[in-house]
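K.L.:
Using only what follows, build the 3D model:
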Amino acid sequence: MTLDELVAKLQVPLAKISGVHRLMRYLAHIGFFDVVRIQENQEEKEAYALTNSSELLVRGTNHCLSSVAEWVLDPSILTSYHHLGKWIHDDGDQTPFALALGTGIWDFLSKSPTHMRSFNDATANDSQIINLALENHGAVFEGLESIVDVAGGTGMIAKYLSETFPHLKCIVFDLPKVVENLSGSNNLSYVGGDMFQSIPKADAVLLKWILHDWSDDDCIKILNKCKDAVSNNKKKGKIIIIDIVIDNGRQDVFDTQAKLQMDLIVTTYYNGRERTAEEWKKLFIETGCHNYKISPLTAYVSLIEVNL
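P.N.:
A predicted model of the protein is given here:
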């Protein structure tokens, strides 16, 4: 699309066209868009094209992350980062998010339907990417008859699993407010509850982007509830974790940068943390989970199988 086509499509006022050009020049320089030459009416013109990065924001695709971007860039959410200095000098346990908005993120979401909807849309967008990655990891679900997606939101991953493995009974487990109006199918159901109290029984428990939201002490509590959920079965259960593993500089510098940025994000919002392989190992040992395997799922996240 040429600059003229772009400003016409966006209905940009004449006085702002120069600003749009300078913005696109910057975005092209950092690789978010590409600058190409096209033929139009027998004349060669400069135009902008999508790159792998900008294609991730195209709505209606199975790899769209536009809702994630909208959530992260929400003005009220962004105020959290302005309180990092205050948080560092504060001797309490409040997050920068709580210092900025006067309440923790989960309480904030429960009282703001608009932000809760935005948050759920963002997690659903992310789950689409995870589903694409899981296509090559079907073996992790072999032999399972049931699985609980803990804090599974609207159930994007569970829907994928229920369709891909029709024999697999999938349960989406989340707070009652999240799942109360959602309907399942033959092998997909929604259950409301609190993962710190109990988790529905199943052969396996899935934790996607869950443990990085919590402190080590809380993670141990969650993992113990997961162990309770998959115990007392005739066959050994497993816990499947999809989360970041920081590799201490042994990987691509940009991948590591993204992981360290996420570490700051979960610190700001939740008092959570991203963990190295050694820190994951410590968590597993403290919960008696000695049989585990860490495998790359994408360049960004890993697949951790904990077999009990």
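K.L.:
going forward, measure contacts and count neighbours with C-alpha atoms only.
P.N.:
Noted.
K.L.:
OK, contacts around residue 173?
P.N.:
148-153, 179, 190-193, 199-200 (Cα atoms under 8 Å, 6 or more residues apart in numbering).
K.L.:
same question but for residue 192, I mixed them up
P.N.:
Neighbour list for residue 192: 173-180 [criterion: Cα under 8 Å, 6+ apart].
K.L.:
Any quick ChimeraX command for the buried ones out of these?
P.N.:
The ChimeraX command for the buried members of the contacts of residue 192 (criterion: 16 or more other Cα atoms under 10 Å) is given here:
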select :173,174,175,178,179
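K.L.:
from the contacts of residue 192, which ones fall inside helices?
P.N.:
Using DSSP state H, the subset of these located in helices is 176-179.
K.L.:
any chance of those residues in JSON lines, with distance to residue 49 too?
P.N.:
Shown next, in JSON lines, are the ones in helices among the contacts of residue 192 (distance: Cα to Cα, whole Å):
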{"residue": "176", "distance to residue 49": "43"}
{"residue": "177", "distance to residue 49": "41"}
{"residue": "178", "distance to residue 49": "38"}
{"residue": "179", "distance to residue 49": "39"}
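K.L.:
Which member of the residues you listed is positioned nearest residue 9?
P.N.:
Among the ones in helices among the contacts of residue 192, residue 178 lies closest to residue 9 (Cα to Cα), at 36.8 Å.
K.L.:
The closest residue to residue 262 other than its chain neighbours: neighbour count?
P.N.:
Setting aside the residues directly before and after it, residue 262 is nearest to residue 274 in space (Cα to Cα, 6 or more residues apart in numbering), at 7.3 Å. Residue 274 has 24 neighbouring residues, counting by other Cα atoms under 10 Å.
K.L.:
list the contacts for residue 274?
P.N.:
212, 244-246, 259-260, 262-263, 266.
K.L.:
Top of those residues by number of neighbours, please.
P.N.:
Sorting the contacts of residue 274 by how many neighbours each has (other Cα under 10 Å) puts residue 244 first, at 29 neighbours.
K.L.:
this one next, for a side-by-side:
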Amino acid sequence: MASSINGRNASEIFQGQTLLYKHLYAFIDSMCLKCIVELGIPDIIHNHGQPITLPELVSILQIPPAKVSQVQSLMRYLAHNGFFERVRIHEKESYALTAASELLVKSCELSLAPMIEFVLDPTLSNSFHQLKKWVSEKDLTLFDISLGSHLWDFLNKNPALNKSFNEAMASDSQMMNLALRDCNWVFQGLEFIVDVGGGTGTTAKIICEAFPNLKCIVFDRPQVIENLSGSNNLTYVGGDMFKSIPKADVILLKWILHNWTDKDCIKILKNCKEAISNNGKRGKVIIIDVVINEKEDEHKVTELKLVMDITMACVNGKERNEEEWKKLFMEAGFQDYKIFPLTKYLSVIEIYP
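P.N.:
This is a model prediction of the structure:
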């Protein structure tokens, strides 16, 4: 009979060890991404115009000979995980970009490199060493504990990091251009929209370009929108969404509500309801956010949504399933809602008063 411990055979135990070590060393995945962005490797391959050999890559990077094998290990690991493709050019092994690493080319329109740079800034990423203390402290966010203030207050007091945050959010918003090509109906026929928490206006500009007759206000913290200039159908307004929101036919909340507690979300939604109840029309609120659906989503998609849930929990926010969203809407006074898929992990939710 095969030996067992605690009723589990050796095969199960070794599988458990593999899973444990995979997550134990998962931080290396993030650091490898940060490394290739800092080295500019995706840009180098992109500018090379074709797959690049390791000798060509290390020559451009001016890597010391003693570190060439370490760069090879980095590239091999990231290729194994889908960030590069190993191909043969003239019988030489070369590295090509994949869909994932193309998103790290800084010169491309759809670049998420700023997201890597912001999320993995040591000031923020080191905060996660305080998770044990955070779960024991009532009401405090992770950043209250690690940085001495809420994340938003900390960003307000640190212009360089605040700039990095805005660039990260703008890079994510560029993905909306691709997503909106297949769901223009969301904004079809609208006259006046307010993009609450719209940052520097990347999403709003995309919407305005697609719908030139649609007037749009980007509404965010005064320090975010200062020195920004609008256009014929785009204006910037500073304010506090917890106090009031400019009047409009439609309110857009992209990646906003997951940052906040249920209580805060209900307050924001009530202000949204007030803002669209101004002219007798049946306005609506458009939410672009995560909807957890473990029964129907692919395992990897659910994995992403759940890790995002932990990230949002650290600022006392959360990702929500449909029932949790519905509860918020009803408590804020809305009567109906519809959910539509948008990207692999984001959905569009329309709610009606």
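K.L.:
where does the TM-score land?
P.N.:
Here the superposed chains carry a TM-score of 0.96, computed using TM-score structural alignment, normalised by the length of structure 1; 302 aligned residues with a Cα RMSD of 1.0 Å.
K.L.:
And the residue nearest to residue 262 of structure 1, what's its match in structure 2?
P.N.:
For residue 274 of structure 1, the aligned residue in structure 2 is residue 319 (criterion: TM-score structural alignment).
K.L.:
what does residue 190 of structure 1 give?
P.N.:
Structural alignment (TM-score structural alignment) places residue 190 of structure 1 against residue 236 in structure 2.
K.L.:
Give me the secondary structure label for its match.
P.N.:
What DSSP: H, G, I helix; E, B strand; the rest coil gives for residue 236 of structure 2 is strand.
K.L.:
Could you do the one 4 residues further on as well?
P.N.:
Local secondary structure at residue 240 of structure 2 is given as coil here, using three-state DSSP.
K.L.:
That one against residue 220, yeah?
P.N.:
Yes. Residue 240 of structure 2 sits in contact with residue 220 when judged by Cα atoms under 8 Å, with a separation of 7.1 Å.
K.L.:
Where do the strands of the stretch 1-150 of structure 1 begin and end?
P.N.:
Taking DSSP state E, counting those that start in this stretch as the test, the strands found in the stretch 1-150 of structure 1 are 33-40, 43-50, 146-150.
K.L.:
Return the most buried member of those strands.
P.N.:
Most buried of the strands of the stretch 1-150 of structure 1, by mean neighbour count (mean count of other Cα atoms under 10 Å): strand 146-150, with a mean of 26.
K.L.:
so the helix or strand following it matches what in structure 2?
P.N.:
Per DSSP states H and E, the first helix or strand lying C-terminal to strand 146-150 of structure 1 is helix 156-164. On structure 2, the counterpart of helix 156-164 of structure 1 by TM-score structural alignment is residues 202-210.
K.L.:
Just the residues contacting that stretch, thanks.
P.N.:
Applying Cα under 8 Å, 6+ apart, the contact partners of stretch 202-210 of structure 2 are 170, 173-174, 176-177, 187, 195, 198, 214-218, 233-234.
K.L.:
all helices for structure 1, in order.
P.N.:
For structure 1, applying DSSP H gives helices covering 3-9, 17-29, 52-55, 66-72, 75-78, 84-89, 96-101, 105-111, 113-134, 156-164, 176-179, 216-230, 253-270, 277-286.
K.L.:
how distant is the third one from the center of its chain?
P.N.:
By that I understand helix 52-55 of structure 1. Counting by Cα atoms, centre = their mean, to the nearest Å, helix 52-55 of structure 1 is centred 18 Å from the centre of its parent chain.
K.L.:
average distance between that helix and structure 2?
P.N.:
Taking mean Cα distance after the TM-score superposition for structure 1, the mean distance separating helix 52-55 of structure 1 from the aligned residues in structure 2 is 1.1 Å.
K.L.:
equivalent range in structure 2 for that helix?
P.N.:
Here helix 52-55 of structure 1 aligns to structure 2 at residues 99-102, judged by TM-score structural alignment.
K.L.:
and the matching stretch, which residues are buried?
P.N.:
By 16+ other Cα under 10 Å, the buried positions in stretch 99-102 of structure 2 come out as 101-102.
K.L.:
Then stretch 196-212 of structure 2?
P.N.:
Residues of stretch 196-212 of structure 2 classed as buried: 196-208, 210-211 (neighbour count, 16+ other Cα under 10 Å).
K.L.:
Relative to residue 75 of structure 2, which of the residues you listed is nearest.
P.N.:
Of all these, residue 75 of structure 2 sits closest to residue 202, with 32.7 Å by Cα to Cα.
K.L.:
Determine how far the last residue of stretch 270-277 of structure 1 lies from the first.
P.N.:
End-to-end distance for stretch 270-277 of structure 1: 21 Å, by Cα to Cα, to the nearest Å.
K.L.:
what comes up buried for that stretch?
P.N.:
Buried, per 16+ other Cα under 10 Å, within stretch 270-277 of structure 1: 270-275.
K.L.:
Likewise for stretch 88-99 of structure 1?
P.N.:
So, applying 16+ other Cα under 10 Å, buried residues of stretch 88-99 of structure 1: 94-99.
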